[in-house]
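Novice: what would the 3D arrangement of this be:
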Amino acid sequence: MIEEDFRLPSELSLGSADIRILIDDETNSGTLPRKPASEYEAFDKLKRSVEECPNDLKRWDKVFVALDDKFEQLYDPDQSTKPENGSDIDSKFKEYVRVIYQDLLNRFPYLSEYWKKYLILEYKLNGIQSSIDVLEDSVRQFPHSIDLWSDYLSALISQYELIEDTSKREEQIKFIKGQFGLCLDKNGLHFNSDPLWDSYINFEKSLNENQESSKDILRIYLKLIRIPLYQYAQYFNSFVEINKSFEISEIIEGDDLSEYLQKFQKTSIDELSLIEKHQIIDDYSYAVFTKTQQAVNDKWTFESSLTIQGFNILDLDSTEQETEKWNSYLNYEINNLKKLESSKEKEKQFQFDIIIELFERSLIPNCLFNKSWLKYLAFISIFQEESDSKYARIKGIYDRAVSKFIPLNETYFRFTCVDFLMKYDKFEIANEYLFDLIKLYLGQTNNKMYHQREYLLSVRELLKLWSNYVPSSVIISTLDDIITSYFDEVDRYKSKTNEETSKYEFKPAYVSTLENLLNDQSICIIISEYLEYLKLYPDSSNPTKIREFFNKYFQVNAVAKSTFFWKFFVEYEGMIQHNMTNLKRIISFMKSYSSLPKSVVDALLDLNYEIISANYAQTLKESNGFPEESIISYNCDISNSVVMNKSAGERIIHNNHFIHSDIETRLSRGRQQTPSDTKESLLRLARKQADSPGLFRDFTPEITNKIEDKWIPLNTSEIETPPLPTFKNVEKAASSFTHPK
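Specialist: Here you go, the predicted model:
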């Protein structure tokens, strides 16, 4: 069966609002004239080119360049309306900009430079608040970007400084602190996250008049001196400057403090002198610093080798070569976690969080490679303890990878999600997940492309899920109803009786949903599953059901193209039932009525030859001593000649062929035709056109004054020059084809 992708027509959802053209009085009022509707045709053409190849950033750039050029024509930097409140450019252009940028960034959220271009243009078009909204959306979709978080938090702080109302300032402080919490939760362990920590410290200092006594700042530094960051020494020096201003119990807690008291032979903090307290703080701080310094030095070996840390779709080959460096880095950190097996839970959790942060960093340049995601999932599965949060974390990773990043042709990764869901007994969610995949590949979502291979694999994966977790009797009944409904349009909701029960509820909605997602290719997968179940399921009536199925559907167009269908029945009758009479009939029908490629037909004829040869005694008995015809005609049946291989000609031009009606019409003009007349006429036409594959004609150009039958004498040096050739049917042969409807 030949697989061929086709593209469904795309839709442009930019609205159809009319563009008003300003009259002279409005033009003279100081504003630019409105852009006429025809000027958007160029943008529409560029956007359609992007929809044809949405992964081509060069095409996207052409759209953005056109938008920037048009913006420069429309934007007046000296306009009376201030940028804080937005520009006076027409709303359709603003909507166009928003749709273009969001289409790209929803598809590739890790393109930080395009987020920045978008927010700058949004600021010029709609003011500061709209640009902040863009930044908020950017960190929501790309939460592991240091640059975007820095810009977003800086914008929030700048807006906060302009607020005069006390209650609103307090409310904004809480909001900004919450955003800092989200930011550092995602990026606080990033080796190069010092811009975020600096911004956080400066913001906290601005809120505290007595900076040295601020416990909030102390808590920040107590975290920082333990994190292996590029600027670790700077934070340690800042911590040393303020740590003497706090009580020793605020710096050292738990077992660490008890160990120091024992060293100084004290039972409580109150017994320590000021000098002893400072000695303990210095010793403790230096021990932490030494440990952090060693971690930074070890990490620097890997950090310094990373040349690609951002997302770059234009050079995926270089990025893939860089993947091995990330894997080595991750393996190093994972080995560090293994070494902490007998350590405190707090230390293991800290190292676990460092690895999670590193995985998220590695996925930025490698987000299109499923191996990186699979490594991430394997780490979570092995090293995180079973809990609801573990399921939620893995499910979130799958959702991100499947919906945003993994290319559509990567079906293996998507199907591993089904195994994960069933590990947690999520049968209903697994069904819905596979239905969504089938719709995606069928072109029923925003992706309007039909992906044939992936679609058929998804249907097969759904049937695999059902066969693993639903009783066989239910599967047989369900598949029978689906096939009958597809071809005969019977009542698909008829009640079921005497069915086995299973651990999972098999809802009727599953069947109706699948029926609406089938085509002539996927129904063959349903048929193959159904026939395999009938063959394996122990029921004495199944052989009868199988043969009745063949008799009912072997001439249906969808089934005529199914390799599995014909192979199944050749093997079933010849190798399981050993019914040579039925096998002979199946081979005869296959040669005449199937729409299989010749290579497949030849392979099945080879199989039939082997079966007949292995059961020749039984074949002679069933045919009353006459040799089996298929053995005698074997060489002709596999011949590539239309003249010798009559069955091939019949199969090519059987009753479904488009020229059949034309032949019948011609024959009916003279006399009453018979089916044999029609077949013979078609075969003669096929032989006549054997050297010219394609659409058939009932005439071919011919030379009328051939010289091949004239002798040329060899005993004379004077040879008569033959006349130029003349032809017939040349004009007809050059006429246009009449294509079938």
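Novice: going forward, measure contacts between C-alpha atoms and count neighbours the same way
Specialist: Will do.
Novice: what are the ranges of the strands in the chain?
Specialist: With DSSP state E, the ranges of strands along the chain come out as 6-7, 449-450, 702-703, 727-728.
Novice: and residue 252, which of those strands is closest to it?
Specialist: Closest to residue 252 of these, according to C-alpha to C-alpha: strand 449-450, at 61.2 Å.
Novice: biggest helix in this protein by residues?
Specialist: For the chain, the helix with the greatest residue count under DSSP state H is helix 274-303.
Novice: so can I have CSV of the strands of the chain showing mean neighbour count and distance to residue 116?
Specialist: CSV is the format used below for the strands of the chain (neighbours: other C-alpha atoms under 10 Å; distance: least, C-alpha to C-alpha, whole Å):
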stretch, mean neighbour count, distance to residue 116
strand 6-7, 12, 33
strand 449-450, 19, 31
strand 702-703, 12, 70
strand 727-728, 13, 71
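Novice: for the comparison step, fold the sequence that follows:
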Amino acid sequence: MSSSSQLVFRSDIESSPPAEVSGGPGLPSEFGRIGELTIEARKDPNDIRKWESLFNELERVHAEQSATVAKKSTMELLNQLTIKGYDALLSRFPNLSEYWKKWSIFEYKLRGNKSSIEILETAVEKVPYSIELWQDYLNALVLTYEKNDDEQKRFIRYRYEKALRLNGYNFNSHPLWDRILEFENSIEEASEVSLKLYLKLVRYPLYEYARYYKQFTNIYKKFKIKDLIPEKDLNHYVSQYNQKSYETLSIIEKSQIIDDYFQKIHNNTQQEVSSKWQFESTLTFHEFSLTYMGEINAAVDNWVNYLNYEIKAFDFSSKDGYEHVVSLFERALIPNCLDGKIWLKYVAFLNKIKLAEAEKFGLIKEVYNRSINNFVPLTENDLRSFYVKFLLKSDKVEVANEYLFDLIKLFSGTKNTKVYLKSQYIVSIRDLLNIWSKALDQSEYFNTLEKLVNNYFTEQESKSRKVHNESTDVYIPLKKGRIDKVYLNTLPNLLNDDSIPVVSVLYLQELLKRKNFLGIRRFFNKHHTEEVYKSSISFWKFYVEFEGFINFNITNLNAVMKHVKTETQLPKNAVDALIDIHYDIVNANLVDLYDTHDTSLLIQKDLETSDSPVQNSSLHTRLANNNYIIREVEEGKGSRGKNSASTSNREDLILKSFKSQNGHPGIIIEARPEITNRIMNPGNWISLVKPDVPPFPVFKNVEKANMPVNYPTI
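Specialist: Predicted coordinates:
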């Protein structure tokens, strides 16, 4: 990974770890299945059941070894495997607060308070918006606090100030506030520090708002009025009492002012709580859990409705208070961290806030990096595409270019993932080439596309091409007007049968911009039978529109459509869509075409788009030409023997196959009832003028009509 992009992809698709990390085959027999379960969990890190099985086995072996007073070296190895297990799981899913707590307890038993606190400190850095983890962390700090230790007191205050800055506005943050107030009251009751906390607390719409207001009313009259009420508001009250200064107010007047001022604040807080409660009451999951992921996904709309309400109520003309909406987003992302839509909604909100460009860029980039690197699965590509657009909008062309190269390598099935993610790979190729189209001189861009396409087919002709070659390279920044050789040398090795049609269509579009119609048709004549284009919708759509809309060459259009309908491997809905385009062109120009071109499509369109392979002749021709069973028969691999299926009887074979699978696609039925003396057969015609009565039908295979279907076993 290049240093400038600073991205480390953490994925749900990872290679298995080395033996010494995973608890490999060299473990002592008394370790049970720890090694095996560790490898299984690392191979499928999204399966929480495998992780639970691993930690259950670790606990069992720990208990056994502790009871038998195991060797020191044995316990050290067991402890090391346990720590590595926690580290691996929480690196993949940092929001699993339950396992952070378990790890801290394990460290406490193993090494004591200091080590346990270090784990909790790491936890709140990784999951800074978890009330539960902050509460445990602050509890641990307070329990180790020695009274009158000023340095330790300052450290605890420094930590809880961060906790409140991030989570103080959380509707359910009362456990955090209680722990902090308890700590401050243990030092000094009704101190100035406590007062500052309460002055914030009574303004926050929290679940326990009424309790905190009552606590505040018990102490606020112990303080001077100037310490309670801001000068601007206090001057307003002074003028109402016809006084020149708050110092001339009587004790009763001061008491009335304080009561009135904070009662208004309380009333306003109460209204906010009431408005939020309609949403807060619907939130059933506040913590991340793989066990209940289905229920969490089902309840995500409740979070979205809440976020929409807060965003609508926010005043975008001022940035004041945006942290409160950010806090709600961060709360929502704890249980829903794998949902790319919430992350994109978060980015959209940050984009609308009035902030300095540099500050806004930093906030949004941090959100993108967190979501892409730690949470959103690789199978969700929308977020990554939006990140590329964000980088381009921010004039970070070089970073976007390098980032996409990293994505292409990741998705293309290299040793980093060992899994080929086709859709994500193709989107990344397309995004990369779109960047090049904007960053390069147009002639250089055109030449690059041409070289990529020519190089691909030249390699195919000369040798057997390896689809997923790896390339070792050092990135050189993209520069206006050219592409460094490193990129040009790397990209051809990352192209495959799925991506070359994308490059080809972009190349054809460039030819079209140059009005090089001859070049477009030469390309078609040379390459239209290539296997790589048989399943490319964009390739055939380009040529249908080129011949139909741009050139209005009906002869060529008919030829293209004939090939589409009989030789390609396009999905039927794609073929039907192209037939619709063909039909519209012919129908709109019927007068001009009637005498010179075949217009039978106007009559046969319903047949051409029929789902029945019997009625739709082009459909069963297309299926026959691309059916693997028939290919095996032709190549001598089927049961009929070599060369038993010629081109002329392919369609008969495919229709017979459909017939044998009637009602059970993919399930072969050996026989079905058939009439042996059909009256419509040649030579058996029935005269309508003679009184002869046709014979009753005679059936074969009747006994097999009701036999159960033999489904294949898995």
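Novice: just to revisit the earlier point, now the strands of structure 1 in JSON lines, with distance to residue 328 of structure 1?
Specialist: Compiled in JSON lines, the strands of structure 1 are given as follows (distance: least, C-alpha to C-alpha, whole Å):
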{"stretch": "strand 6-7", "distance to residue 328 of structure 1": "41"}
{"stretch": "strand 449-450", "distance to residue 328 of structure 1": "38"}
{"stretch": "strand 702-703", "distance to residue 328 of structure 1": "73"}
{"stretch": "strand 727-728", "distance to residue 328 of structure 1": "75"}
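Novice: of all these, which one comes closest to residue 123 of structure 1?
Specialist: Closest of the strands of structure 1 to residue 123 of structure 1 is strand 449-450, at 35.4 Å (criterion: C-alpha to C-alpha).
Novice: which residues sit against that closest one?
Specialist: With contacts defined as C-alpha atoms under 8 Å, 6 or more residues apart in numbering, strand 449-450 of structure 1 is touched by 5, 6, 7, 8, 441, 442, 443.
Novice: apply 6 Å and report the result again.
Specialist: 6, 7, 8, 441, 442, 443 (C-alpha atoms under 6 Å, 6 or more residues apart in numbering).
Novice: ok, so of those residues, who is nearest residue 653 of structure 1?
Specialist: The closest of the contacts of strand 449-450 of structure 1 to residue 653 of structure 1 turns out to be residue 6 (C-alpha to C-alpha; 25.9 Å).
Novice: tell me the spacing between the closest one and residue 450 of structure 1.
Specialist: Distance, residue 6 of structure 1 to residue 450 of structure 1, by C-alpha to C-alpha, to the nearest Å: 6 Å.
Novice: and if you look at residue 330 of structure 1?
Specialist: Counting by C-alpha to C-alpha, the separation of residue 330 of structure 1 from residue 450 of structure 1 is 38 Å.
Novice: and what of residue 443 of structure 1?
Specialist: To residue 450 of structure 1, residue 443 of structure 1 is 5 Å away according to C-alpha to C-alpha.
Novice: need the overlap of contacts for the two.
Specialist: Counting by C-alpha under 6 Å, 6+ apart, residue 443 of structure 1 and residue 450 have no contacts in common.
Novice: quick one: the helices in the stretch 601-714 of structure 2?
Specialist: Ranges of helices in the stretch 601-714 of structure 2, per DSSP state H, counting those that start in this stretch, are 601-608, 617-625, 628-634, 650-660.
Novice: just these: most buried one?
Specialist: Mean neighbours per residue, mean count of other C-alpha atoms under 10 Å, is largest over the helices of the stretch 601-714 of structure 2 for helix 617-625, with a mean of 21.
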